[in-house]
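> Build the 3D model from these lines:
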Amino acid sequence: MGENTRSMIFTIYGDHIHHYGNKIWIGSLIRLLKEFGHNEQAVRVAVSRMLKQGWIQSEKQGNKSYYFLTDQGINRIEEAANRIFKLKPNEWDGKWRILMYTIPEEKRQIRDDLRQELLWSGFGSFSNGCWISPNNLEKEVKLLIEKYDIRDYVDFFVSDYIGPKDHHALVEKSWHLDQVVERYEEFIEMYSKQYIAHQSIINQGEMSDAECFVERTKLVHEYRKFLFINPGLPKELLPAKWNGTIAATLFNQYYQILAEPASRFFESIFKENNDLWKKDESYDAKQHPYITQ
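You can find the predicted model right below:
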């Protein structure tokens, strides 16, 4: 439950709190997580862990503790949002980015952490210590080199592939896209039914704001998991039976019918005991700022 609580807090920060000044009273956070069956102790433990990992910071105002995203947290949330709300695959410049490293055994923990970060950013494991991506990830790589202080152990290239195989052979060697297609199929099957059912109920006013908040957050939480397995390849490199775009369209349509009532519920909880009520004026729940065609 602990890891699940922390993951759900990330989702709520990204989908809600981030648009309201990034800061929330711990009591409001506990109240929101209660909607998903997470108790107060689980929330406090998860928040403590996120503090230690540098994702959030705390501040006291009177006898109240408020928690807000650090720069590291904001960067991660925005990077995730830009990818999760994208409806169409990237355009490709035809170049491959190659990151090669040899990290000594005594820095094994750094090597393991770096591997997870590279997977999250969409790199594929081409061979031992060699990671590739067709996407422009120079900025992300530079940040990783600084974060883990591994300048002495890595080399980074932007290159052309001239064979002897074709580009799709590189993709097959570096990623397991058939597994991603299966996961998208499961998502489409499950959420297309829910979307149709909830569309009717919401239109008839028979679904509460709290229920819409729970469903919207669960939807984002589930869809967010694709960030860890979908490398976000350009359309030229996707398999013929790619269903990621269908899933993205379904997600977007379902998100939009839940958006406004979900935001109303969040605001009702957030405003209580929060003297720092601050809403990003450009934020429109239905026209999400990160949704890109």
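
> going forward, measure contacts between C-alpha atoms and count neighbours the same way
OK.

> where do the helices sit along the stretch 151-293 of the chain?
167-174, 177-203, 209-224, 244-271 (DSSP state H, counting those that start in this stretch).

> so where do the strands sit in this protein?
For the chain, the strands defined by DSSP state E cover 23-25, 56-61, 64-69, 96-101, 124-127, 130-133, 154-159.

> From residue 105, how far off is residue 68?
36 Å (CA to CA, to the nearest Å).

> of the two, who's got more company?
Neighbours were counted for residue 68 and for residue 105 using other CA atoms under 10 Å; residue 68 has more, 21 against 9.

> Find the nearest non-adjacent residue to the more buried one, please.
Among residues not flanking residue 68 along the chain, residue 23 sits closest, at 4.2 Å (CA to CA, 6 or more residues apart in numbering).

> Please list all residues in contact with that neighbour.
Taking CA atoms under 8 Å, 6 or more residues apart in numbering, we find residue 23 in contact with 17, 66-69, 276.

> Now distance to residue 49 too, for the strands of the chain, in JSON lines please.
JSON lines is the format used below for these (distance: least, CA to CA, whole Å):
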{"stretch": "strand 23-25", "distance to residue 49": "17"}
{"stretch": "strand 56-61", "distance to residue 49": "9"}
{"stretch": "strand 64-69", "distance to residue 49": "13"}
{"stretch": "strand 96-101", "distance to residue 49": "29"}
{"stretch": "strand 124-127", "distance to residue 49": "29"}
{"stretch": "strand 130-133", "distance to residue 49": "30"}
{"stretch": "strand 154-159", "distance to residue 49": "30"}
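
> out of those, deepest packed?
By mean neighbour count, with neighbours taken as mean count of other CA atoms under 10 Å, strand 23-25 ranks first of the strands of the chain at a mean of 24.

> which residues are contacting stretch 103-115?
144, 148, 150, 153-154.

> One more: stretch 71-89?
For stretch 71-89, the surrounding residues in contact (CA under 8 Å, 6+ apart) are 13-14, 18, 54-56, 223-224, 227, 232-235, 245, 248-249, 252, 290-293.

> run this one through as well so I can compare:
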Amino acid sequence: MASPFSIEEIYPDDGRPLRLPRRQAGNSPQGVAVTLLADYTLRARAALPSAAIVALLAEAGVSTAGARTAISRLARRGVLEGSRQGRRSAYRLSRLAAANLAAGGNWIVASTTTAVPWDGRWTIVAFSLPQERSAQRRALRGQLRWLGYAPLYDGLWISPHDLTPKARAHLAELTPGAVTVFRGRQAALDAIGHRAPVDAWDIDVISRHYQAFLRRWTPLLPRVRSGRIDGAAAVRARTEVMDTYRRFPVLDPQLPLELLPQGWPRQRARELFAAVYDGLAAPAERHVRAVVARFADGAQPGIAAHTTADLLAGECGAAPPAP
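Now for the predicted structure:
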């Protein structure tokens, strides 16, 4: 099912020094490479032989040429760092990439786990940018979408949650003098056809995304729990379930349950994601270790599959580099 938002808005390129690959419809070789390295090397930033990365990507359907091109481009973008292991080349996540990915993983899990009480107020971000500043407008829209906002009207975006000081400062940097932020309750109107703030989100579309996720992954649970998914299949499934689930915090940014239909499937989707992602961690890690061992000179420490609990606890990240 296609996303109701453009990929540029979900994964914005906001001009920061590190540019992680954008998510695309289907499998992006760079995106799959980053997901694989994040899922199994993030905690220790272990370096993997380039041939092992190519072999793992081949199991995900990426050609040898496509895999080598993806690795080269990620290195040029500062996402990967290259080194030599004897006569072999090896790559690992850069410190900045590891820190960003760890923070992103924590955000994905935390934003769908914690129930946030709602005080009935809305945060409104209003902005006005002339037509010739279209790139700046796209960057602002992308950041607002990433922060969980949605457009109620053109140039007026809303969220049920308060804007953090850090996010407020970043938006001010993007559009100095062009943004106004305020927070308040909706005033009841007698006029027919007024638009409720929650209508900024297409609730029916979000629900269909949840239902598609539940239909796709629920039948797999018995095989996950019985250990019947192993090897490359475990790695592929774990990568796919993460790449699919990571969109939900943007699609449904902890919208208050009192504004949503009864039986909202957020919790069921979260529990299903954790069951698949965590349940496949051990067999997927074994397979990654086995593939790397074919191309390495001896043991490869630092390969470890993290769980949703690790992500939530913030135990997977490298510290960001010193300024």
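
> I'd like to know which of the strands of structure 1 is closest to residue 264 of structure 1.
Proximity to residue 264 of structure 1 (CA to CA) singles out strand 23-25 among these, at 16.1 Å.

> on average, how far is the closest one from the matching bit in structure 2?
Averaged over the aligned pairs, strand 23-25 of structure 1 sits 4.7 Å from structure 2 after superposition, using mean CA distance after the TM-score superposition for structure 1.

> Same question for stretch 181-193 of structure 1.
By mean CA distance after the TM-score superposition for structure 1, the fitted stretch 181-193 of structure 1 averages 1.0 Å away from its aligned residues in structure 2.

> Can you state the residues of structure 2 onto which that stretch aligns?
Per the alignment by TM-score structural alignment, stretch 181-193 of structure 1 matches residues 207-219 in structure 2.

> What residues of the matching stretch count as buried?
Buried residues in stretch 207-219 of structure 2, counted by 16 or more other CA atoms under 10 Å: 207, 209-210, 213-214, 217.

> In TSV: the residues you listed, plus distance to residue 303 of structure 2.
Formatted as TSV, the buried residues of stretch 207-219 of structure 2 follow (distance: CA to CA, whole Å):
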residue	distance to residue 303 of structure 2
207	36
209	33
210	32
213	29
214	30
217	26
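
> Which members of those are the farthest-apart pair?
Every pair of the buried residues of stretch 207-219 of structure 2 checked by CA to CA; the farthest is 207 and 217, at 15.6 Å.

> and the aligned partner of residue 249 of structure 1 in structure 2, how far is that from residue 216 of structure 2?
Alignment note (TM-score structural alignment): residue 249 of structure 1 maps to residue 271 of structure 2. Distance check for residue 271 of structure 2 against residue 216 of structure 2: by CA to CA, it reads 14 Å.

> ditto for residue 119 of structure 2
For residue 119 of structure 2, the distance to residue 216 of structure 2 - CA to CA - is 35 Å.

> cool, and residue 226 of structure 2?
To residue 216 of structure 2, residue 226 of structure 2 is 18 Å away according to CA to CA.

> Likewise for residue 207 of structure 2?
For residue 207 of structure 2 relative to residue 216 of structure 2 (CA to CA), the value is 14 Å.

> now residue 41 of structure 2
27 Å.

> ok, now residue 103 of structure 2?
Using CA to CA, residue 103 of structure 2 is found at 27 Å from residue 216 of structure 2.

> Over to residue 166 of structure 2?
37 Å.

> Please apply the same query to residue 265 of structure 2.
14 Å.

> what do you get for residue 57 of structure 2?
In this view, residue 57 of structure 2 and residue 216 of structure 2 are 23 Å apart by CA to CA.

> And residue 99 of structure 2, by the same measure?
Applying CA to CA, the value for residue 99 of structure 2 to residue 216 of structure 2 is 31 Å.

> before we move on, what about residue 238 of structure 2?
Distance, residue 238 of structure 2 to residue 216 of structure 2, using CA to CA: 13 Å.

> One more: residue 176 of structure 2?
Taking CA to CA as the measure, residue 176 of structure 2 falls 44 Å from residue 216 of structure 2.

> Centroid-nearest residue for structure 1?
Residue closest to the mean C-alpha point of structure 1, counted by CA atoms, centre = their mean, is residue 80 at 3.8 Å.
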